[in-house]
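Asks: Coordinates for the following, if possible.
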Amino acid sequence: MTETLEQLRRKLARERTARLEAERLLEEKSDELYESLMHVQSSETLLRSALSSMYDGLLLTNQYHEVILANDQMCEIYSGQASLFKKGTKLEGAFDELLGHPDYRAMLEQSQTKASFRIQLADQRTVSVGVRFTREGFIASTHRDITQLLENEEERRRLLADLMRAQRMETIGRMSGTIAHDFNNIIASIKGYAGFLEEDLADDADMLDSAQRILAAAEKAERLIQQILEIGNQQQAPRHRVSLIPVIEESLDMFVHTLPDGADVEFDPPDEPIWVEANETRLGQLFMNLLTNARRAMIGRTGRLGIFFDCFDRLDLTSTPNETPSFPQGQISGAHSGQIVFDTPCVRVTLVDQGCGIEPELIERIFEMYVTTREDGSHGGVGMSSVADIAADYGGGVRITSALGSGTAVEIALPLAKEQRLRAPEQRSSNPQDGGSADVLLVDDDENVGEMLRQTLERAGITAEYHSKPQAALDLLLEDHRRWKVVVSDQIMPKLRGSDIFARLREAGIDIPFILCSAQIDPGSGEIQDWLQDDFIGKPVDGEELLDKVRRYL
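Replies: So this is what the prediction gives:
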């Protein structure tokens, strides 16, 4: 019994010793355990922070499509479905944007390990998705909203296309100067000699009519060349008082033969002329663009294109009623550009077609460059942009109103010209010899033009000496400039320009009057000096203008 009690005491002692050792060990390891727990918590915090700072959305699911992990970006990208991305949520049947995508289903069916595709959301945003199966059997997907990226890329392509168009226009501009110079010389000769025929055949009605038709054709060709210069070089066309009705009539003459079958034109001009401050070539371009648009809209339809006029002391394009026949009514859309409110007298020209109309989404951008109503993108999309620019240049504005399937109305408003102060014309004698014996030195490398100008002057009683070589003419002037009272020179000539001759004369102290002729420079552009403001003649040279400028120095 005594031995048994001793054994029990030793056993209790051993247990106490073991307990004390356990307590000591626990106390020693508690610091390490605490540090380990802190490390785990810190790692989880870092992980969550890393996931939240990702640019892409991250979604991790198991093979049953139950959410294991989703970061904040997923909730931002799919903001209307943020509640789906909580841990444990089953996505099958609820997140069809991903799980119902054909490429995702194909990946599952074909046991592929990864796939990439795009999701088009209902709000027109685009999300790029990359999906991968992990070795642990999870499905990880990244989601990135690339809507802005795609828009930027589209803008980059558009700007690149605009740059290429601008470079082509620059090339055309450089070419047009040379082309215009050569053609203007040809036209000048035709106009000059046709003018001589007009004078000489005054008693022959049939021949006189033929000569006048030649003159009219040459003048039309002259305007076309000027238009090439304006479009190609973007130079500012000179403006003056223009009668609006003849400009539109001329555009109609060229347009009416191109109308589709079943379409006709109603043109209702006022009895009194309408004058505006503009350039007839650019106005013709404006109305030709509008007529061309109307013709395309009426292809395959029957109906009428109407052109109507109203004059106002005050006009607001957006609120002043337009009672033009066939003006679009009902479900309409519209846009405007340029000056809208006019507090001074103005004219409103309304073109109404009964064509196919313009879609509301497109009409909001109708005045942007390269926007076209053509589904195939043909015809460049420059027409309405050009119309708006020309109207704005002359202080005007444009409003367009359209009803899809019914037709379109375009209103052009322009300020009326102020009363023109005309200089009284000089009195001329019917006897050419009364013009005196003034001497003019003509310099032009084109002999046809030079001879035509010489005859123009001599028919008016002004003697002229013509030289086709600019250097020879300069040498004569430096030798004895007193033989002539005025010099008339072409500008664009080989080796020596007209402005170079002028500069050499001034360097030599010779102050002879100098008149410059050219189709390629604008006297108001700074390209020539102030001394030519009143002594510049555009080519083709108008005979009456030449005589007026020369006579000032006789």
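Asks: Only C-alpha atoms from now on, for both contacts and neighbour counts.
Replies: Will do.
Asks: Tell me the helices and strands packed up against the helix or strand where R48 lies.
Replies: Using DSSP states H and E, R48 sits in helix 2-53. Applying 3 or more CA pairs under 8 Å, 6 or more residues apart in numbering; DSSP states H and E, one finds that helix 2-53 makes contact with helix 72-77.
Asks: quick one more, to check against the first:
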Amino acid sequence: FEFIHPEFHEIVRRRLQTIIESRIVLPPVEQRLLRRDGSVVDVEVLALPFETEGGVTLQVTARDITQRRIAEAEREALEAALRQSQKLEAVGTLAGGIAHDFNNILSAIVGNTRLLLEDLSEAHPGWRSVKEIRSATHRARDLVKRLMAFSRQQESQRSAIPLAPLITEVQHMLRATIPAGIELTVRVPPDTPTILADATQIHQVLLNLCTNAWQAMPTNTGRIEISVTTLSEEAARAQSGTPLHGASHYVCIEVRDNGAGMSSETLEHIYEPFFTTKQPGEGSGLGLPVVHGIVQTHKGAIAVTSRPGEGTSFFVYLPACEAPPASFESAQRAVMRGTEQHVLYIDDEEPLVFLVQRTLERAGYRCTGEMNTARAIEIVRQAPDSFDLVITDLNMPGMSGLDVARELLMIRRDLPVVITTGYVRAPDVAAARDLGVRDVILKPDTIDELAMIVQKNLTGNR
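Replies: Below you'll find the predicted structure:
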């Protein structure tokens, strides 16, 4: 018994007794043996009894199954990863379907609040309430965008964005979810330059890093610090250990915590998909791989320092942008009124058709609204030169927006056509461009920026 692992002593003893007393052959059993150097080896053992002059003799065969165990573990890990991937794909599909209907609702709210704000003076008692409604719908819109970005059904849309308001939004969102015993501080210098980025994806990066930070605090007490610094290209390259290039300056976002920290062995695997140190059911192992992928696509870099018991610091380096942040309000003021140009709007949602007609008529355009795609195509066929622009929804019963665009462009090839949708997918954008569609725009941005969209496409700008 000296080579049998102690945890198997009783099992082996009972099996030997059964084999010797009953003179039977039992099926092979998996157990552990001890090598002479004390290391453990997994084996499959088969004992065959033989009658001899001295009594029962056993022929024992032990086969090393270490490689089989490793292969089984790898297969189980791959199967678990596949199941997780399938779950995420299902979530993405579900999110895409919900987003269309949800954004239709948001579009109606956004558009009507916009009309209300135009009707009310700031002195009106209801003006502040309408502003709050509009602000809430914008947050809901951004939430849908983040969901679609995670499910990879939303195209990345980059613009010059200031970090301070984005980090403040992350701070507010985290404050509502993290334990009260965790202190969350933010430091963004007022002279921090903008970054050319997708705000939704950078929001996701910060949310993932901060969520990991507070989950590394088992007692639900501690401190998370988000701080921003601006570095030259040379300094950013030296600090990140990455050959950064393409920008004269980089913005470094540091997320520091005083949690449990990580060992050097763990740090080697943190960006591997499905790798996690959390308990089963507590994490997918996709948070940091997603962060790493987003930073890479933004031509940035990510670095980490950590020691067990001393906390962790993540450093995200993103190219600074010389352009000022995009201002929606100033852009709106710059929009010129229409001069009775005729727009055809096609959507199967009656509230949106009514809203778009009112919005465009206020902006100086004539607008014909139509919910039936076949009837809309026939209207254009009867008078192809009477319309200056067509805006059509993508997802409609009977015919999609792509089908409608194809028919309309066969009638009049130079007719400007714009497609709106609850979620913008890369395949839809590619198909629309192949057809000659001018633009594919996300709802409810369509309503909020309707006058700009019409003006841009009527003047031939893309």
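Asks: circling back: which elements pack onto the helix or strand just after the helix holding R48 of structure 1?
Replies: Next helix or strand after helix 2-53 of structure 1 toward the C-terminus (DSSP H and E): strand 57-61. Identification of packing neighbours for strand 57-61 of structure 1 by 3+ CA pairs under 8 Å, 6+ apart yields strand 67-70, helix 72-77, strand 139-145.
Asks: The first one: how far from the chain's middle?
Replies: Averaging C-alpha positions (CA atoms, centre = their mean, to the nearest Å) puts strand 67-70 of structure 1 50 Å from its chain's average.
Asks: can you check stretch 199-219 of structure 2 too?
Replies: Remark: stretch 199-219 of structure 2 is offset 13 Å from the chain centroid, using CA atoms, centre = their mean.
Asks: Likewise for stretch 448-468 of structure 1?
Replies: 45 Å.
Asks: so it matches what in structure 2?
Replies: Under TM-score structural alignment, stretch 448-468 of structure 1 corresponds to residues 351-371 of structure 2.
Asks: coming back round to it: just put the helices and strands packed on strand 57-61 of structure 1 in a markdown table and tack on mean neighbour count and distance to E364 of structure 1.
Replies: Formatted as a markdown table, these follow (neighbours: other CA atoms under 10 Å; distance: least, CA to CA, whole Å):
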| stretch | mean neighbour count | distance to E364 of structure 1 |
| --- | --- | --- |
| strand 67-70 | 20 | 41 |
| helix 72-77 | 19 | 29 |
| strand 139-145 | 21 | 27 |
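Asks: Turn these into JSON lines, columns for distance to E250 of structure 1.
Replies: Conversion of these to JSON lines gives the following (distance: least, CA to CA, whole Å):
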{"stretch": "strand 67-70", "distance to E250 of structure 1": "70"}
{"stretch": "helix 72-77", "distance to E250 of structure 1": "59"}
{"stretch": "strand 139-145", "distance to E250 of structure 1": "55"}
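Asks: mean deviation (superposed) between the lengthiest helix in structure 1 and structure 2, please.
Replies: For structure 1, the helix that runs over the most residues, judged by DSSP state H, is helix 147-200. Taken over the aligned residues, the distance from helix 147-200 of structure 1 to structure 2 averages 1.5 Å (mean CA distance after the TM-score superposition for structure 1).
Asks: what range in structure 2 does that helix sit on?
Replies: Mapped onto structure 2 using TM-score structural alignment, helix 147-200 of structure 1 covers residues 66-119.
Asks: Can you give the distance of the matching stretch from its chain's centre?
Replies: Distance of stretch 66-119 of structure 2 from its chain centroid, counting by CA atoms, centre = their mean, is 8 Å.
Asks: related to what we said a few turns ago, for R348 of structure 1, find the nearest of the helices and strands packed on strand 57-61 of structure 1.
Replies: Nearest to R348 of structure 1, of all those, is strand 139-145, at 48.5 Å by CA to CA.
Asks: Now do the closest one: distance to the chain's middle.
Replies: In terms of CA atoms, centre = their mean, the centre of strand 139-145 of structure 1 is set 40 Å apart from its chain centre.
Asks: Spatially central residue in structure 2, please.
Replies: In structure 2, the C-alpha nearest the mean C-alpha coordinate belongs to F150, at 1.7 Å (CA atoms, centre = their mean).
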